[in-house]
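> structure of the sequence below:
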Amino acid sequence: MTAPLRAIFGPERPPHTTARPGDSGARRRIPLVMWAAVAWLVFVGLHRALSGRVWWWQLPELVPPLAFAAVPVLLLAAALAARRRRGTAVVVALASLTLGGGVSGINLASLWHHAAPAPPDAIRVFSWNTWYWDQRAEGGEPMPPPTGTPPRDAADFYRYLRAQDADVLLLQEYVYFSPGSRPIRVNDLDRLRREFPGYHIATASEMVTLSRFPIVLERGLDLRPWAEDGSDTPVPPGSDWPGFYTVKTLRTDLRVGSRTLSFYNAHINSPVDPSSTGLDPRRLTRTEHEARKANLRALAADIQANPLPAVLAGDFNASPAMGILRLLPERMADATPALGSLYPATWDDRWPWWRIDWAFTTPEITVHDYRLVRSDGLSDHSGQRLVISLSR
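So this is what the prediction gives:
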């Protein structure tokens, strides 16, 4: 266009183009990976804030702990492959990994931890949830054994216990169950004395502790003084064994040479109503949640008031992702760094998904060796074997 014509008709306009439908929307649309990363970050934040504090968060607590590391890593990979909003999605995925990675159950300390050699007088400890003692040997179990579980007899059960060659055995589920899921007391003391001659024996509720060292004190820790509401005590009406529901830790003080050590044998309540079979999310109740908290408060109060060196081990029915573990006393140090496994898992023993069995010690105690021992089909829990010594 010449200058005179421009003066009349104005500047030349670009040729008209037709916008393709969705072009502007595509620029504004948030990628799916971004939505997923934000949703997971919100879930992790809620979990860290609510887990162990409110009973109605118990269902999300059943998410496998490894998901708190695996999901952000998958989101991070997807974000790096995205063409839009890549940087923001990467930041959100890394934030969720930072916030939740510590409850994933991954034992990074196993990569660099080096335990000191055990002295000749080190103490060998074995902790194990026995899965209703030797009930399946008697044929009276309330539930059939899981598919693939070989039959066992009492001889196999006691042979396995003796094979641990432990100075102290902390055993849980010293109990039978009726077909109606009613707990039945076990009295196997005569056989225990025959199988473990010279050992001292203490029992409370469904825990039994065997020791080569003299027992100078034994007592069960009752949750009832620590329950926020008396109605939260999980004792069914008409129960002929209320202690099964209210005592979930057995303390024994052992005389080892010239010193005394406390051993806490714990089996903290399951979050699922014990009258149900298996891990049924429909039976997650406020009563069980409050009982778990009361048992851990009772345990923490006893340990805090106890000046003796102490070992705490057992089945806590709590995965690394469950915030209820924060109720454990600060005095107790987690023995996990001494495990050689990058992802230690104790349940289910046949196909371990996560860890619910734990061991802790006070600072006066050194853990020289810590291993998880498969149960050879005798239980749905792996055993825990520790070699410890007292600081000089």
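
> please make it C-alpha for all contacts and neighbour counts, starting now.
Will do.

> buried stuff in the helix or strand encompassing residue 162?
Assigned by DSSP states H and E, residue 162 belongs to helix 154-163. For helix 154-163, a neighbour-count test (16 or more other CA atoms under 10 Å) marks 157, 161 as buried.

> I'd like the next helix or strand past that helix.
As assigned by DSSP H and E, the chain's next helix or strand after helix 154-163 is strand 168-172.

> elements contacting the helix or strand following that following strand?
Counting by DSSP H and E, the next helix or strand C-terminal to strand 168-172 is strand 175-177. Helices and strands touching strand 175-177, by 3 or more CA pairs under 8 Å, 6 or more residues apart in numbering; DSSP states H and E, are strand 183-185.

> the helix holding residue 162 to strand 168-172, inter-axis angle?
Here helix 154-163 runs at an angle of 140 degrees relative to strand 168-172 (axes from the mean of the first three to the mean of the last three CA atoms, to 10 degrees).

> so who does the residue lying closest to residue 209 once chain neighbours are set aside touch?
Nearest non-adjacent residue to residue 209, counting by CA to CA, 6 or more residues apart in numbering: residue 170, 4.8 Å away. Going by CA atoms under 8 Å, 6 or more residues apart in numbering, residue 170 touches 125, 126, 127, 128, 207, 208, 209, 210, 265, 313, 314.

> now render those residues as CSV, adding distance to residue 5.
Formatted as CSV, the contacts of residue 170 follow (distance: CA to CA, whole Å):
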residue, distance to residue 5
125, 100
126, 99
127, 97
128, 97
207, 102
208, 105
209, 105
210, 107
265, 98
313, 94
314, 94
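
> please generate a structure for the following sequence too, so the two can be compared:
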Amino acid sequence: MTAGRSTVTTDEPVRTAGDADRPARRRRRRTRLVLGAAASWLVFVAAHRVLSGRVWWWNLPDLAPPPAFLAVPVLLLAVLVLLRPARRVGVVLVVAALVLGWPCAGVNFATLWHRPAPAPPDAVTVFSWNTWYWDQLVRTGPGGEPVRDPDRFYRYLRAQAADVYLLQEYLYVDRQDFSPLPVTDPDRLRREFPGFHVAVSGELVTLSRFPIVLERPVDLRPWLDRQWPDLPPAGSSMPDYHTVKTLRTDLRVAGRVLSFYNAHLHVPITGLPSRGGGTAWDGLARYDLRAADYRALAADLADNPHPVLLAGDLNTSPAMRLIRALPDRLVDASRAIDSLYPVSWAGHGLPLWRIDWVFTTTDVTVHRYRMVPQGGLSDHRGQLVVVSIPSCRERTSCR
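Predicted coordinates for the structure are as follows:
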């Protein structure tokens, strides 16, 4: 009897050395990916801190959302917890990016310890707001078309009960080419606010219960890096809209002069035709305009001896270096806001970040500062601030 050779079969696949190394390769790939992301983000943040507001070709990266400077490092740190190899290197990269980018994140830590002083009886209430084409686009109809509702618009303004209103976009817009148009009933503003003094330049209007002793549109053209023969564009129905982005009004308050700067600075980038028919994405032009906005403002402030309040839509997020180009004598009033993350601009109905600001000189006391819901009237929240200045009786001299 011959013993046959038995054969054992199995369904298990034959494992090779390459199969055993596959999980290790996947781990290495994940590690390289995360470390690469951490290093790339650190390089971006460093470049942003150096280039923002200094070169025109950084205009597009300058639009980086402020929360990203906090959210991206936190997300990367969460992923690094799961990685053993090179974890220390990754943490160092991420922490460096977090520290470097922290000033750009828009977090208002000062609100945790700052307690504004109570407002005195003669405090001044100021309301600043980008109206979003005045009362032209108040609400949307059933077919998506804009429907005017001026009564609702003016009710909202009066409800703020302010002593001084700093309002932007006092204009309508041509729905075909988005060129600015004057409002159709300019007298209504005076009818709605009897007894108020009114100053208007281009799209900027300032209303005041206090007498206006000086009204000065701040022209940006002397501060441009190059000559623009088409500024303002020929045939524009609102030439000052193109050349004046800050309106200064000096008001007589408590026996002293308090200067108010009502500002709506140029946007960094626009997809619309610019300069009366120029290229749609003229990054150099937008950079030139924004730099001139800040230079013109700084030059006027340098020659102004009075207490100052600057408010408006600066089209500048906390992540943009240009916000730090304002003169040192101006102090950000944000610490008086009762919010860790102040938001003034809402795109597509979502609260995003802050591009509207209030700054004062140190001789102006900010007692209250809050963002006011816009009630669907604009894509910007209003800014309501209560301030005071020492009266002449409290000072040895007054100008």
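
> picking up where we left off before, residues in contact with the helix holding residue 162 of the first structure: which ones?
For helix 154-163 of the first structure, contacts defined as CA under 8 Å, 6+ apart pick out 134, 137, 195, 196, 378.

> out of the residues you listed, which comes closest to residue 29 of the first structure?
For residue 29 of the first structure, the nearest member of the contacts of helix 154-163 of the first structure is residue 378. The distance, counting by CA to CA, is 55.2 Å.

> shouldn't residue 70 of the second structure be in contact with residue 106?
No - with contact defined as CA atoms under 8 Å, residue 70 of the second structure does not reach residue 106; the gap is 9.2 Å.

> re the thing from before, in strands, which of the contacts of residue 170 of the first structure appear?
Applying DSSP state E to the contacts of residue 170 of the first structure, the entries found in strands are 125, 126, 127, 128, 207, 208, 209, 210, 265, 313, 314.

> for the stretch 1-150 of the second structure, which segments count as helices?
17-51, 68-80, 87-101, 150-159 (DSSP state H, counting those that start in this stretch).

> now do the first one against helix 87-101, angle only.
By that I understand helix 17-51 of the second structure. 20 degrees.

> so the helix holding residue 162 of the first structure matches what in the second structure?
Aligning helix 154-163 of the first structure against the second structure (TM-score structural alignment) gives residues 150-159.

> what about the matching stretch, how far off from the first structure?
Its aligned residues in the first structure lie a mean 0.5 Å from stretch 150-159 of the second structure after superposition (mean CA distance after the TM-score superposition for the first structure).

> distance from that stretch to the middle of the chain?
Mean C-alpha position of stretch 150-159 of the second structure versus that of the full chain (CA atoms, centre = their mean, to the nearest Å) differs by 25 Å.

> one more: stretch 264-283 of the second structure?
Distance of stretch 264-283 of the second structure from the chain centroid (CA atoms, centre = their mean) equals 17 Å.

> that one spans what distance, first to last residue?
Stretch 264-283 of the second structure has an end-to-end distance of 19 Å (CA to CA, to the nearest Å).

> what does that stretch contact?
By CA under 8 Å, 6+ apart, the surrounding residues in contact with stretch 264-283 of the second structure are 56-57, 59-60, 63, 130, 168, 177-178, 204, 230-234, 245-246, 286-287, 289-290, 293, 312-316.

> what do you get for stretch 310-319 of the second structure?
Stretch 310-319 of the second structure is contacted from outside by 62, 64-66, 103-106, 128-130, 166-168, 260-268, 322-323, 353-360, using CA under 8 Å, 6+ apart.

> where does stretch 356-371 of the second structure end up in the first structure?
Counting by TM-score structural alignment, stretch 356-371 of the second structure corresponds to 357-372 in the first structure.

> ok so, going back, as CSV, the ones in strands among the contacts of residue 170 of the first structure with distance to residue 302 of the first structure and neighbour count would be great.
Listed next are those as CSV, based on distance: CA to CA, whole Å; neighbours: other CA atoms under 10 Å:
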residue, distance to residue 302 of the first structure, neighbour count
125, 21, 22
126, 22, 26
127, 20, 29
128, 22, 26
207, 17, 25
208, 19, 19
209, 18, 25
210, 21, 24
265, 13, 29
313, 15, 25
314, 16, 26
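
> list just the nearest of the residues you listed to residue 329 of the first structure.
Using CA to CA, these come closest to residue 329 of the first structure at residue 313, 13.3 Å.

> give the closest residue to the closest one in space, chain neighbours not counted.
residue 359 (4.2 Å).

> cool, residue 64 of the first structure as well?
Distances taken as CA to CA, 6+ apart put residue 354 closest to residue 64 of the first structure, at 6.8 Å, once the chain neighbours are dropped.

> from residue 301 of the first structure, how far off is that neighbour?
Computed as CA to CA, the residue 354 of the first structure to residue 301 of the first structure distance reads 28 Å.

> higher neighbour count, those two?
The neighbour count for residue 354 of the first structure versus residue 301, taken as other CA atoms under 10 Å, is higher for residue 354 (22 against 15).

> now do the contacts for the more buried one.
Residues in contact with residue 354 of the first structure (CA under 8 Å, 6+ apart) are 64, 65, 66, 105, 319, 320, 344, 345, 346, 347, 348.

> of those residues, just the buried ones, ChimeraX syntax please.
Those of those that count as buried under 16+ other CA under 10 Å are selected in ChimeraX with:
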select :64,65,66,105,319,320,344,345,346,347
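
> just the contacts of residue 354 of the first structure now: which is nearest residue 18 of the first structure?
The closest of the contacts of residue 354 of the first structure to residue 18 of the first structure turns out to be residue 66 (CA to CA; 50.8 Å).

> tally of neighbours for the closest residue to that closest one other than its chain neighbours?
Nearest residue to residue 66 of the first structure, sequence neighbours excluded (CA to CA, 6+ apart): residue 104, at 4.6 Å. Close neighbours of residue 104 of the first structure, defined as other CA under 10 Å, add up to 20.

> ok, now residue 256 of the second structure?
Counted with other CA under 10 Å, residue 256 of the second structure comes out at 19.

> now residue 18 of the first structure
By other CA under 10 Å, 5 other residues sit near residue 18 of the first structure.

> again with residue 191 of the first structure
By other CA under 10 Å, the residues close to residue 191 of the first structure number 11.

> same deal with residue 118 of the second structure?
Residues within reach of residue 118 of the second structure, counting by other CA under 10 Å, total 11.

> I'd say it and residue 367 touch.
Yes - when contacts are counted by CA under 8 Å, residue 118 of the second structure is listed as touching residue 367 (6.0 Å).
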